[in-house]
Each structure stands twice: as structure tokens, then as C-alpha cells.
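J.: got a predicted model here, sequence first, then my questions.
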Amino acid sequence: MAGRTEAPNRASYDVVIVGGAIMGASTAWFLSDDKDFDGRVLVVERDTSYQFCSTAHTNSCMRQQFSTELNVRISQFAADFVKNMRSYMGGDARVPALSVRAFGYMYLADTEEFAEVLRRNQKVQLAAGAATELLTPEEIAAAYPFYRVDDLVLGSINRVDEGYWEGAAVFDWFRRQSRERGVEYIENEVVAITRNAAGTRVESVTLKSGEVIACGQLVNATGPRAALTARMAGLDLPVEPRKRYTWVFKAAQPLDRDLPLTIDPSGVHVRENGGGSYQCGAHEVADPAVAPDDFDMDFALWEDRVWPILAARIPQFEAIKVTAQWAGHYAMNTFDHNAITGPHPELANFIFLNGFSGHGLQQSPAMGRGTAEWLTHGAYRTLDLSPFHYDRILARRPITEDAVI
């Protein structure tokens, strides 16, 4: 955390959002944009440099290739929001005109079992209006001749609204406009959450700087630290930090066309960056939980596993030079890899916005909108996010998402 803390302007707020990265910022903006919301909002962020948050370490891509209809529709709204952000933000001429660089995601299956998953998922995606295509190895080779395809059974790609987008710009404008509308952001840290005497509601939060802040509703938007925040309120949350490694590299012989975000059957993924540059991501095979402040690189992982896999799938990547590398965290929902949203059934003003398992940036517009609707109206007005509510955790009722990278 940066070496300073900021005190809030007031002793009481209608909504306290714990965590000011993309989910917290999206929720704050949508609250500020709802004409029916007239409350005061405080966003508490432990490090406003955002140096180590998941938002800063993302691939900044979106896709519609999910196995559940709700996840498909969440990403469809993200694409619409990004492409029409200036309009959503009231026609503000300062807001940049953005787009989705739609090079698509390419899932590669090397077994009939995995191919059947892609076929099943495509049916869900097409029913929701996505443009997913299934490709034979021969069709993959014709469209993208740089792949080695001799071990493949099937590929799946959607070239419509799948690809890179300027997540940093959206994040910046969520914060900028909501501040202008009265949302208060402070650099501080929630260190305690106090319930009322009956134990049925959050009554206040205590900040690292000592202030006790009364709150009407509390939103847990603390990413990989979500379980720590929930624990302060006496709640269990199956979310833990999982380390994800990223490498940016230059190819001695760049590909002659855009590289889709390619998910190799090994789980290693790589995408186009532009200018002969590419971005690759992977994780350790064991994939253990890590401490929320552990961002150490595993330098052997690249040499021993990731680069050989890349070069085997795309032979032109045998001659490459790494230009940047870092480790970040997924906020992994170990229960079913899907978002955990909505109120706790026994602590109704504690609102979850957690466990996005690597999908957070692309899901942030819809999730922020839905959370703001719940806070303001007590119900969803657009997409019904109630299947993702916390009560499914207590009921042991998972919503399985097959398409997790």
C-alpha cells in the first residue's frame, strides 16, 4: 500500500464500497448514473496507484465464448458499453470513442472429449446471439496457416466483439465521472466491519486511520482479497488469490495476420499485441493459492514449459525475445468459477461482488450496473444476476462454467 491514508469527509455514507478497482469503480459510476439514487457513496481503496490490482494486470480482452447464457449476455453488454461509452456517459465530448479489436478467441481442442465441450458451448452461445464458429483442423490451417494442427480435433472462434479493448480508459472514466458527480474516493483500508446488536446488518466500518464510518450498505469489491474482507464480517467466501503470469515478447518473424487470443489445449494462451509484439499468459500446473501480496515471478516456468508449448503450436515463435513480464492474481472462486454477487441472506446489507476467476474486467460493466440496481431498487432492472447470488454457496448449488482460462 502507498504510504499515506486519506480521511473521509463524512462520518456516515449510504453506500461504502470496499475496493476501488474496476468492480468498485463500475458500481460507483452506475450508482452516480441512476436518477433514482440520491445517496452518498464512499469508495475505500487501499492503494490508489492500483499497481498490484488485478485490473492493472489484465489481458484487457473480452469474449462471448462461455458455457452459460448469463455469462455470454454479460459480455455482450460489455461490448455494447465499450463501443458506445460516450453515449452511455451522457455524450460527454471528453470521453474517448472506443472499439473492440475483434481478432477473436481461438479455443483449440486436441481430444474428442474437449471438442464435444466446444460443440456444446457453441449451442449455448449461438442461442444467446453470439457468432461462434467451429473449425476443423483443415479450416484452421487455411485461415491461420501459422498454427501446427496435426494434433487437433476442433477449433472454436468468434470474431464478433471478441478481442482487445481499452480497459484502462473505461476504468479511468468510471472513476473520473463518478467523482465529478460526488462519489468520494479515498486511499485507506477497511480493517474492521461491525454488525448491529442483532447481528443482522453491517453497522459500520473501521478504517486503518482510525475513523469509524457508519454505512447503509457495504459492497465487497476487493478482488483477490475478498475472503479477507468477508471474514471481517464473520462470513466465509470461497475466493482465493491464484497467481497468473504474463509475458510480452517480440517475434523475429512476426505473423502475417492478427493472432486470435489462442487457448492451447495445455492452457497456455497468447494473443496479438500489434507491431510484431504478442502477449502470453499461463500458470503453474499445480496452481496453488498464494498470499495476496505475492507477485514473485517463476522465471523457470517460461523456459521449461511455456515457451516450448508456444513454439510447438506456432513454429514462428521459436525465435522470440521477452520484453516484459509480470505476475498478477485471479480472484478465483473455488466453488464454481463464477461470480458471487448480491446480498448475504443473513446480513442483507453486505453485498458481494467477488470471485470473477479471470473474467472481471470484461464483466465489470454488467456487474457494476446490476449491483447498482440492487443497491438502489432492491432488484435487477436489466440482466437478472440472481443466479450468481451468495445463497447458492450455502445451498451447495454450483453453476458450472466450463470456459475458464
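T.: Everything's here; your move. Residues are numbered from 1 along each chain as shown.

J.: hey, let's count contacts and neighbours off CA atoms from now on
T.: Noted.

J.: which residues are in contact with the residue most central in space within the chain?
T.: By C-alpha atoms, centre = their mean, the chain has its centre lying nearest to Gly360, at 1.3 Å. Residues in contact with Gly360 (C-alpha atoms under 8 Å, 6 or more residues apart in numbering) are Ile22, Met23.

J.: just the helices in this structure please.
T.: 22-33, 69-83, 85-88, 112-127, 137-143, 167-180, 226-232, 299-301, 307-313, 360-377, 391-394 (DSSP state H).

J.: next, the one to line up against it:
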Amino acid sequence: MANESPRHGNYDVVIIGGAIMGSATAWFLTESADFDGRVLVVERDMTFEACATAHTNSCIRQQFSDPLNVRISQFTAEFIKNLPDRMGDERAPKLSVQNFGYLYLADNERFANVLRENQIIQRGAGAETELLSADEIAERYPFYQLDDIILGSINRKDEGYWDGGTLFDWFRRSARSRGIEYIQNEVVAINRNAAGTRVESVTLATGEVISCGQLVNASGPRGAGVAAMAGIALPVEPRKRFTWVFSAEKPLDRDLPLTIDPSGVHVRQDGPQTYLAGCAPDPDPAVDPADFTMDQARWEDHAWPAIATRIPQFEAIRVITEWAGHYDYNTLDQNAILGPHPEVANFHFINGFSGHGLQQSPAMGRGLAEMLTYGAYRTFDMTPFGYDRVAQGKPMVEKAVI
């Protein structure tokens, strides 16, 4: 598909990146009765084949250590389960969560204490997290080998797998039907005013210089490159994450929770008789955003042995498909960076989700749309995610990062 030119020379909001964060922001702008501006979404590849959204494992959890992160996931669960009403379109499907839950396994007292502390926060925010001894885990899930495990943490309400691809499709489709303009093109320069306090325009690969009132960086793992064009440092980089889908010679007799093993491997139910596993590389460097090469040795030497050790019934398994995806990894604290830059006030971030972006997209898109419309958050107070903490080098601590 060739690059396209925009219909106009100026826009109230230009969004760089049309995947789920850019589309969620655009859609929530159309929801606001107080926003009537012109919006352009610039997406470098309208097939979306290589974006982080297309390579997600599409899970949702409430097991975070920060109550704001818990509430954000709860909003997503409510949003997707009521999608026709939320979208104002009866054709939209009601999505559901396959509630097999996340099961964190602790093999030492330090991490067990983290799970205990997190449960207090999660329950206080309305989650139904349970702490289980090794014996209690074995009673519910007798297929695990638990000799090294001293505690588990699980929640089976609005926690598990959901269809994030369908939500993305509806955000984008509905935004376009409501007048948001999408083009395939690429921003190659961001032009600030003489004082450096505002973005005045962007230059496209096709040569057009487009004036903009506000600019949104929604470019996922490429976010640091976009920020650099405006002279802004953003601690976000592409990090590979590997995924394998496999079948087992002896399938389990019940759903497998998304099990976070102390080895760093996670594995969960995928289809009726298929399972999905994932892990990071070791070492885990930044990569080129176009690099999706698999590391075959990572499966043979690390992921499969860890899975077969934890679930001996999975000693005989067969990989059906595999892929590498990217985290837009925030090297400061693995939390989102949201909202305006403190000095370039009309440059807005929606970046750095570090693997939990899809499940946060409705709340984050709504929050940024509020900021773009009102200059403040109206529902959740998203200021803890602001860029100020980046400038000050003060991490927003989240203990439950996978």
C-alpha cells in the first residue's frame, strides 16, 4: 500500500501511530461532547502486521501492586463485556474474559511476602485474589510439581485471556466511521516553535508539512525515535518476547491458569487442547523494531525444560506455531508514560507499557482524550503516569511486572 496524503493542511490533533493506543485515543476523542476538533492518525503500515498490538498474547489481570493499575484493568473488563453499549453500536460483540486466572508461584519468602502485600492492595481495590499454600494449589491443580513452591496467588474474576484484536478493530473502525482520518504515511520530522515550547507542525514522508494543535506519540516500540524528533528523551525501547503455542500428548483435565513460574517462563491455556508459553531472551537487550527473529535455542534450553519440570504431564509436547513480539519497554519502571511533556506542552505521550498495554488501552485512551480535551483528567487520576517522574528519575514502583 502506497503512502497517502492527508486531506487537510492543519489538524487540532495529530496522532502518530494507529495501533491500539492511537486508535483508543482517537475513539475516545469522538466520545467527548466537548471535543469537535479535526484529528489525523498517521500510521506507517496500515496492515498493522508488525506492530506490537498484532503480536500480543492478549491477557488481562488485576494482580498488580499499584491500585491504579488494578482499577485500570477492572475498567477494561467492564468495557469489553459491555462493548455494544460502550461503542453505541449493536453490531459490536460482547467480549468475555476466559477466567482461568493468573497463578503466581513463589519459591522463596521474599517473593511470597510480595504476593501477600499485593493481595492486600488488590482486595482493597475490589479484586478477588486468593493466596494458596502448595497443598491448596495441588488440590485445585494436581498436575503441578510443587516441591519448591511455598505460596501461590490467583484471581479468577476478570483475569485471563480476552480478544484484544477485536477491541482494536472496533476502536479503529468506529473512530473512522465517526470522522477520524487515518492515512498510511510516516512522520519524518517534528517541528517546534522558536522558543521550543510547542510543536507547530510535522513533516510527512511524502513531503507535506502539517500544522497541529496537539501531537500524540502513540508509536509503541518506536516511541523513543518519535520523541527524539522533538528533541525529547524517552526511556522506551523495543524488547523481544517469545511466544510458543503447543499441544500435549496428554492434555490436562482442566484449564491451565496463566502460570508465572519462578524460572521466568509463563504458560497458560490457549485452545481446548492447546497451550501458550512465553518468556524473555537472556540477555534481554534492545532490538531493532523490525527484528522479529526467533531464538530456537531459547525454547530447547530454557522454556520447554521449565514447563516440563513444573508440569510433568507436558514432557511430550509439540510446538504448533511460534512468534516474536515486542514490548515497548520503559527502562525506568516498566509503567506507562502518559500525558503532556512538562516543557513542550502540546507533545503528549502514550508509551512504555512494557507488556500490559493491551489490557490498559481503554482507560489510557480515555485518560489521554480527557487531557487533550480539557487539559486535565476527569475520571481516573492518571498523573502518576506523567513524564515528570521520567525527568526526575523517580520510578513509579510496580512490583507485579511480567
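T.: Structure received. Fair warning: this is a prediction, and the values are worked out from it, not measured in the lab.

J.: circling back: show me what the residue nearest to the centre of structure 1 aligns to in structure 2.
T.: Counting by TM-score structural alignment, Gly360 of structure 1 lines up with Gly357 in structure 2.

J.: go on, Phe295 of structure 1?
T.: In structure 2, Phe295 of structure 1 lines up with Phe292, judged by TM-score structural alignment.

J.: run a quick neighbour tally on that match.
T.: Phe292 of structure 2: 16 surrounding residues under other C-alpha atoms under 10 Å.

J.: hmm, Thr243 and it touching each other?
T.: No - using C-alpha atoms under 8 Å, Phe292 of structure 2 is not in contact with Thr243; the gap is 11.3 Å.

J.: joint contacts of those two?
T.: Trp323, Ala324, Gly325.

J.: in contact with Gln217 of structure 1, which residues?
T.: Asp14, Val15, Val16, Val202, Asn349, Phe350, Ile351, Leu375.

J.: now the aligned residue in structure 2 for it: how far from Ser177 of structure 2?
T.: Structural alignment (TM-score structural alignment) places Gln217 of structure 1 against Gln214 in structure 2. For Gln214 of structure 2, the distance to Ser177 of structure 2 (C-alpha to C-alpha, to the nearest Å) stands at 22 Å.

J.: so where is stretch 137-148 of structure 1 in structure 2?
T.: Under TM-score structural alignment, the match for stretch 137-148 of structure 1 in structure 2 covers residues 134-145.

J.: now render the shared contacts of Phe292 and Thr243 of structure 2 as a markdown table, adding distance to Ala316 of structure 2.
T.: Below are the shared contacts of Phe292 and Thr243 of structure 2 laid out as a markdown table (distance: C-alpha to C-alpha, whole Å):
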| residue | distance to Ala316 of structure 2 |
| --- | --- |
| Trp323 | 21 |
| Ala324 | 23 |
| Gly325 | 26 |
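
J.: and the helices of structure 1, which is most packed in?
T.: Mean neighbours per residue, mean count of other C-alpha atoms under 10 Å, is largest over the helices of structure 1 for helix 22-33, with a mean of 27.

J.: mean per-residue distance, that one versus structure 2.
T.: On superposition with structure 2, the mean distance recorded for helix 22-33 of structure 1 (mean C-alpha distance after the TM-score superposition for structure 1) is 0.5 Å.

J.: what's that helix aligned against in structure 2?
T.: Against structure 2, helix 22-33 of structure 1 falls on residues 20-31 (TM-score structural alignment).

J.: again with stretch 330-350 of structure 1
T.: Going by TM-score structural alignment: stretch 330-350 of structure 1 matches residues 327-347.

J.: for that stretch, buried residues please.
T.: 327-330, 332-341, 344, 346-347 (16 or more other C-alpha atoms under 10 Å).
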